[in-house]
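K.L.:
This is a predicted model, with the sequence first.
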Amino acid sequence: MTTFDLAPLWRSTIGFDRLIDLMEDTVRLTGGDNYPPYNIEKIGEDHYQIAVALAGFTPDEVTITAEQNVLTLEGRKTDRGAHQYLYQGISSRPFRRVFNLADYVQVKGASFENGTLKIDLVREVPEAMKPRQIAINAGSEDHQLDHKQAA
């Protein structure tokens, strides 16, 4: 069984279109190319890091583009000189890797050392979107109860 029918989710959800589209894309792309290999690590409460193994590439040959909710990583070798390999195990083919980011996840920086590209991500929810306490009016303006006092 290689296909999943996500139609029942469409019938019972409202406003989750983007999430269901991401799930469909993930199912569709699962059997694709796994190059370059990468890790995604949760470092803290709202701090993540993507580590991509890029043996043979230099920082000048890699491009990172951050758009709204999408991080694109592209690489292309510039030195295609005349080499005569007896065996070539280190890939130098061009690649494009796309990561879908959750809302409010921002790219904070990137570093390249020992053949590994590390991209730091942080989720920063705006103050207006964070939960807050709402005062409850008890019928007259003089008797406002705070939700904390009522509990």
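P.N.:
Happy to help now that I have it.
K.L.:
Going by C-alpha atoms from here, please, whenever you check contacts or count neighbours.
P.N.:
Will do.
K.L.:
buried ones in the longest helix anywhere in the chain?
P.N.:
Looking across the chain with DSSP state H, the single longest helix is helix 17-29. Within helix 17-29, the residues scored as buried using 16 or more other C-alpha atoms under 10 Å are residue 20.
K.L.:
Whichever helix or strand comes after it packs against which elements?
P.N.:
Per DSSP states H and E, helix 17-29 leads on to strand 38-44 as the next helix or strand towards the C-terminus. The contact analysis (3 or more C-alpha pairs under 8 Å, 6 or more residues apart in numbering; DSSP states H and E) places strand 38-44 against strand 47-53.
K.L.:
also this one, for the comparison:
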Amino acid sequence: MRTVLDFSPLHRSSIGFDRVLDLLEAAARTQTNDNWPPFDSVKLSEDKYRITMAVAGFSREDINLTVQANVLTVSGERKGEQEGEVLHRGIANRPFNRRFELAEHVQVTGARMENGLLVIDLKREIPEAYKLRRIEIGETLAAPSVAHIQNQAA
């Protein structure tokens, strides 16, 4: 049984959270039965993340990584034909397309293949304008007195 969530009350009482609400709605609609290729996502530190995806049988040339509008897309399709007659296929080689929603300011810093695993490194790089900064408090200028104002008028 699938529960449909209604986010319309949140739309009425919030301003500027459209992206967050869209993500919640997309997550509610997403099919959860697509589990291939398997992957791990790991938080390495406060601002570093890693996605490790099992892509056995795929080469670098068979895999395409793109980032557009905070969506990382990993797709793969084997281009070469296998020699001989296949008696048993235990290694999946079907095309895949997996999407990852990235938070704002999260950038892909690198990708590499290691022993049949695609490793994608990510880092949150917050712009200086969004970082905490200390504001110095200056001295106030003395307000002119009533006598000083009267002397200037005369």
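P.N.:
Everything's here; your move. Note that this is a predicted model, so its numbers are computed, not measured.
K.L.:
Which residues does the longest helix of structure 1 contact?
P.N.:
Outside helix 17-29 of structure 1, the residues that touch it by C-alpha atoms under 8 Å, 6 or more residues apart in numbering are 3, 4, 6, 9, 10.
K.L.:
okay if I get those as CSV plus distance to residue 90 of structure 1 and secondary structure?
P.N.:
Output for the contacts of helix 17-29 of structure 1, formatted as CSV (distance: C-alpha to C-alpha, whole Å; DSSP: H, G, I helix; E, B strand; the rest coil):
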residue, distance to residue 90 of structure 1, secondary structure
3, 33, coil
4, 35, coil
6, 39, coil
9, 43, helix
10, 44, helix
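K.L.:
now the closest residue to residue 112 of structure 2 other than its chain neighbours: how far from residue 23 of structure 2?
P.N.:
Once flanking residues are discounted, residue 112 of structure 2 sits nearest to residue 119: 5.3 Å by C-alpha to C-alpha, 6 or more residues apart in numbering. Distance, residue 119 of structure 2 to residue 23 of structure 2, by C-alpha to C-alpha, to the nearest Å: 25 Å.
K.L.:
host element of the residue nearest to residue 112 of structure 2?
P.N.:
strand 117-124.
K.L.:
Can you check what angle separates that strand from strand 39-43?
P.N.:
Here strand 117-124 of structure 2 points in a direction 30 degrees away from that of strand 39-43 (axes from the mean of the first three to the mean of the last three C-alpha atoms, to 10 degrees).
K.L.:
so how far does the longest helix of structure 1 sit from its counterpart in structure 2?
P.N.:
Compared with structure 2 after fitting, helix 17-29 of structure 1 deviates on average by 0.9 Å (mean C-alpha distance after the TM-score superposition for structure 1).
K.L.:
sorry, back to before: please pick the buried ones from the contacts of helix 17-29 of structure 1.
P.N.:
Neighbour counting by 16+ other C-alpha under 10 Å classes none of the contacts of helix 17-29 of structure 1 as buried.
K.L.:
tell me which of those residues is nearest to residue 31 of structure 1?
P.N.:
residue 3 (11.5 Å; C-alpha to C-alpha).
K.L.:
Apart from its neighbours in sequence, what residue is nearest the closest one?
P.N.:
Nearest residue to residue 3 of structure 1 in three dimensions, chain neighbours excluded: residue 27, at 7.7 Å (C-alpha to C-alpha, 6+ apart).
K.L.:
Could you measure from that neighbour over to residue 148 of structure 1?
P.N.:
Using C-alpha to C-alpha, residue 27 of structure 1 is found at 45 Å from residue 148 of structure 1.
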